[in-house]
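below are the sequence and a predicted model for it; my questions follow.
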Amino acid sequence: MEIFERVRQISLINTTASTLSWDQETYLPSKSADYRARQLSYLAAHAHTLSTSPGYLADLKKAEDENDGSDPTVTANLRELRRESDRSIKIPTDLVARESAAQSAAHHAWIAARKAADYSIFQPHLQNLLDFALEKAELWGYTNEPYDALLEGYERATSTATIAALFDDLLKDLAPLATQAVNKTKALSPRLPAGPYPISQQQAFNAIVAEKIGFDFDAGRIDTTTHPFCTTLGPCDIRLTTRYEESDFTSSLFGVMHEAGHGMYEQGLPADDFGLPSGAAVSLGIHESQSRLWENQVGRSPEFWDHFYPIAQEHFPQLKDFPLEKFLQFIHRAELSPIRVEADEATYDLHIILRFQMERMLLNKEITVAQVPEKWSELFQKSFGFAPENDAVGCLQDIHWSMGGIGYFPTYTLGNINAAQLFHAATSDPVIGKATNSADYAPLLTWLRENVHNHGATHNPATLVEMATGSAPTTEHYLKHLSARYI
């Protein structure tokens, strides 16, 4: 179909932009930032122009008219392309170009602000990006509040009200569970043997683990950056990044396992359909389920460490006299940390709920951009019992707002919920359960390929979870997992 060829051509532009963005995050010289912003702005505008052109819309309409419904994948692709097109044509190309340039400028301002722990450096950029978000929300339209329009771009077929109700329900059990987990940790006071844990040894160990769980290094690699992420530059080019602390090798390790989970999802999508919805991830909530499943359900399990702890001891000699039981206490510790990406499972979602509240208040104009640090500290004090010591470990810690990613954060908690439900369903199969208990992860990955990855974006996220597990998404398995591990 002509429309599919057009979509593949647009994908070439988007993945070229992804390559430049990856370079911007990893190796770009600081003096090149302005020109890189122009490059990314040009590519974003060009891709948007092509996807909203009369020729594109005519080919899409022709394909829809000629589709006889005999191929469900073709039907799903056309349905999703129409959904994307209906959103795209509402956004002027000039807005896309201006927003892309603003995002590049905001990214570099965020880096400087975070380094200086000075929110005022980033404030005007956040205001600019918030204005773009509100403008797009009005152009897209929404039923109840602007957040609905933005959320649709990350987690389709849901609503802000649905997410808020789910989070309220989760919080009722999560808040006391987190308190108990933190108190248990205080009683045990687990500590990792003192470093240094050399970065070269961390890199070697991380690569062993990533390959063992299924990440294909012939179709990807790991690099270093300020904020860990995974990005797709092509059907066989998945880039993972992490950061290192010589005092704690588990920080980079779990970062790699998390990003490898994202990467294995991308590597498991139908390569022949790359660029089409059937060859794309369905949502960030499902994407996050893959990363959290490998990081937490697998990576923090006793069964995993029964196999990998002797290997870790070979790489880090200070672990040789440190019992596995003590190490498990360390990685299962629950602490009230100001940093989301370093938070444990028991307290992580408190961070997400705070960000969800902040974004809704900003979009609903209940607070101003200037009030962000003050409101952040207030909400953090309420949830965690203390306020962040500065902006760098408070409202400036995450990269998402500098990328224009307002509406993104709820997908992390959706990912946690989905991960627990998918893992429970997979390991309920005796063969998969036995293999996973022996640190053989090929059967688990095969199950995820068949039940999640191979479907691409041909089903709505909640439908995909129900097809894979037999029930709609629920907090039941997630809360049971947290309780079993931390209480």
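Everything's here; your move.

can we go C-alpha only for contacts and neighbour counts from here?
Fine.

the stretch 351-487 of the chain: strands as residue ranges?
Counting by DSSP state E, counting those that start in this stretch, the stretch 351-487 of the chain forms no strands at all.

that should have said the chain, apologies.
With DSSP state E, the ranges of strands along the chain come out as 220-224, 230-234, 237-242.

any idea how far residue 4 is from the closest residue to residue 368 other than its chain neighbours?
Of all residues not flanking residue 368 in the chain, residue 362 sits nearest, at 6.3 Å (C-alpha to C-alpha, 6 or more residues apart in numbering). Residue 362 is 38 Å from residue 4, where distance means C-alpha to C-alpha, to the nearest Å.

try this one next to it:
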Amino acid sequence: MKIDDLLRAYKPVWAIDHARALAEWDLEVNMPTEGASARGEALAHLTLIRREYLLRLKDLVEKFEGSGDLNDVEKGVIRVLKRELKYYTSIPPEILEELDRTTTKAAVVWREARRESNFEKFKPYLTKIVELERVIADKLGYEGHPYNALLDLYEEGFTVNDADEVFNKLLPNLKSILDKIRSEGRYPDKHPLEDVAYDVNVMKAVNEELLKILEMPVGTRFRMDVSAHPFTIGMSVNDVRITTRYEGKDFRATMFSVIHESGHAMYELMIDPNLEMTPVGRGVSMGVHESQSRFWENVIGRSREFVHIIYPLLRERLPFLKDYGEEDVYKYFNIVRPSLIRVDADEVTYNFHIALRYEIEKGLIAGKLDVSDLPSLWDDFMDRYLGVRPKNDAEGVLQDIHWSQGSFGYFPTYTLGNVIAGMIYAKLPELRDKVAGRRFSEIKEFLRDKVCRYGAIYSPKELLMRSFNDAYNPDYLLNYLREKYLG
């Protein structure tokens, strides 16, 4: 490559990212709670070291940017590094250090506050995080709304105007679909299996079998553990890890978190190995990443074809299913109802949960909302969008880990993931036949060819236009939902 000098100089940055990923995975999976302070210091200093090494690349980036005649990979490397350099040159290091220290402690406090359903315990940390995120938005600069600066960190080029356009199209149409589903009664709004307890060890065995069905490379390039909030993290193209959680009842929750996180992991595992240790050897954006997880979780995992495959396994391992047939399990997996918890929400109502968080984040960053008002604001939004109100903070404002991590601008990418998953459903030939025939390798090959192998070579919108000739178009998702639930 013409930019080999730049890629060699980037290796220490990649190594720091690798070390940080391992430390962050350990924080969620293994670390005792009293280790939070030291881990925060370590992560803060790693961030400063990373910044120092990245800034050393500035002259090389400028040199190659102006050299011309770069191939697509090289152009992608320059684009990604320019974005990172903008971040580090715009934001003072003491702000980044303070954010790392605050969020590391906040993640631990959030777990305690959620367990106790006590927003007051978490409020000082969230207040500080919001203050820091406002500073970061100002330092990065923006046109229009200050939230645009944060949206762009997770979905390059995505703005409040784009998000408003997506939600303004989705919400009224989703409300119409939801009303029709509930009036026709073909899909239940509750199911007895939701209240049935399961043996955690048995369910762990079921999840391990699911990973085999999905052909995940367990033990060689992939592993699964347990954490308070399910997540995926990639150390490298040959070391990708997911977690799930076990709440003791309603077995579909842990099962679908495994399928969801496996979708994220597949993305990381199918990035072109030649991009390893380069700035483009990663997923292009959170929206595109989420499209992979939501596609596997919902379009495949909740389909009749997939239920037909896994029903014998479930019936064999879970004794309480002796009284439930395959159609019962399919309906249990596809309950449709307004509910309180985002991660358990069905396909039809899920995006209302994201719209709520989007409106709150937009207001917080603009300074129009106050952290102290969030519990009541949250409850009011839930009532307005879905007609339900949380009974406590754990069911409401404390249910997600993201704000404790400083991830403002992240939530809208969940809806983008659903939108893109709908597009993949429309574009992937003979999908139902492929699922029914367990031809998952063919599905993966399509996703590898259209999305995964490119890493971050192209911006998200450019990638989608190149592969699908469309981008953030909600019509595909709405058509999929109408076909499935109303067809």
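That came through, no problem. Bear in mind that the values here come from a model prediction, so they are computed numbers and not experimental data.

quick one: TM-score?
Scored against TM-score structural alignment, normalised by the length of structure 1, the superposed chains reach a TM-score of 0.95; 481 aligned residues with a C-alpha RMSD of 1.7 Å.

returning to that earlier point: deepest of the strands of structure 1, which one?
Among these, ranked by average contacts under mean count of other C-alpha atoms under 10 Å, first place goes to strand 237-242 (a mean of 23).

that one maps to which residues in structure 2?
Matched against structure 2 by TM-score structural alignment, strand 237-242 of structure 1 falls on residues 239-244.

what do you get for stretch 300-315 of structure 1?
Against structure 2, stretch 300-315 of structure 1 falls on residues 302-317 (TM-score structural alignment).

and that stretch, what's buried?
Of all the residues in stretch 302-317 of structure 2, those buried under the rule 16 or more other C-alpha atoms under 10 Å are 302, 303, 304, 305, 306, 307, 308, 309, 310, 311, 314, 315.

kindly report the same for stretch 8-19 of structure 1.
10, 11, 12, 14, 15, 16, 17, 18, 19.

can you put those residues in JSON lines and add distance to residue 384 of structure 1?
Listed next are those as JSON lines, based on distance: C-alpha to C-alpha, whole Å:
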{"residue": "10", "distance to residue 384 of structure 1": "45"}
{"residue": "11", "distance to residue 384 of structure 1": "43"}
{"residue": "12", "distance to residue 384 of structure 1": "45"}
{"residue": "14", "distance to residue 384 of structure 1": "40"}
{"residue": "15", "distance to residue 384 of structure 1": "40"}
{"residue": "16", "distance to residue 384 of structure 1": "42"}
{"residue": "17", "distance to residue 384 of structure 1": "39"}
{"residue": "18", "distance to residue 384 of structure 1": "36"}
{"residue": "19", "distance to residue 384 of structure 1": "38"}
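
so which of these are in helices?
10, 11, 12, 14, 15, 16, 17, 18, 19 (DSSP state H).

isn't the last one up against residue 230?
This means residue 19 of structure 1. No: in this structure, residue 19 of structure 1 is not within contact of residue 230 by C-alpha atoms under 8 Å, at 11.7 Å.

one step back: residue 325 of structure 1 is nearest to which of the strands of structure 1?
Closest to residue 325 of structure 1 of the strands of structure 1, according to C-alpha to C-alpha: strand 237-242, at 26.8 Å.

average distance between that closest one and structure 2?
Aligned to structure 2 and superposed, strand 237-242 of structure 1 gives a mean residue distance of 0.7 Å (mean C-alpha distance after the TM-score superposition for structure 1).

from the chain's centre, how far out does that strand sit?
13 Å (C-alpha atoms, centre = their mean, to the nearest Å).

contacting residues around the closest residue to residue 269 of structure 2 other than its chain neighbours?
Distances taken as C-alpha to C-alpha, 6+ apart place residue 237 nearest to residue 269 of structure 2, at 5.1 Å, with adjacent residues excluded. By C-alpha atoms under 8 Å, 6 or more residues apart in numbering, the residues touching residue 237 of structure 2 are 221, 268, 269, 270, 271, 273, 276.

before I go, just wanted to say thanks for your time.
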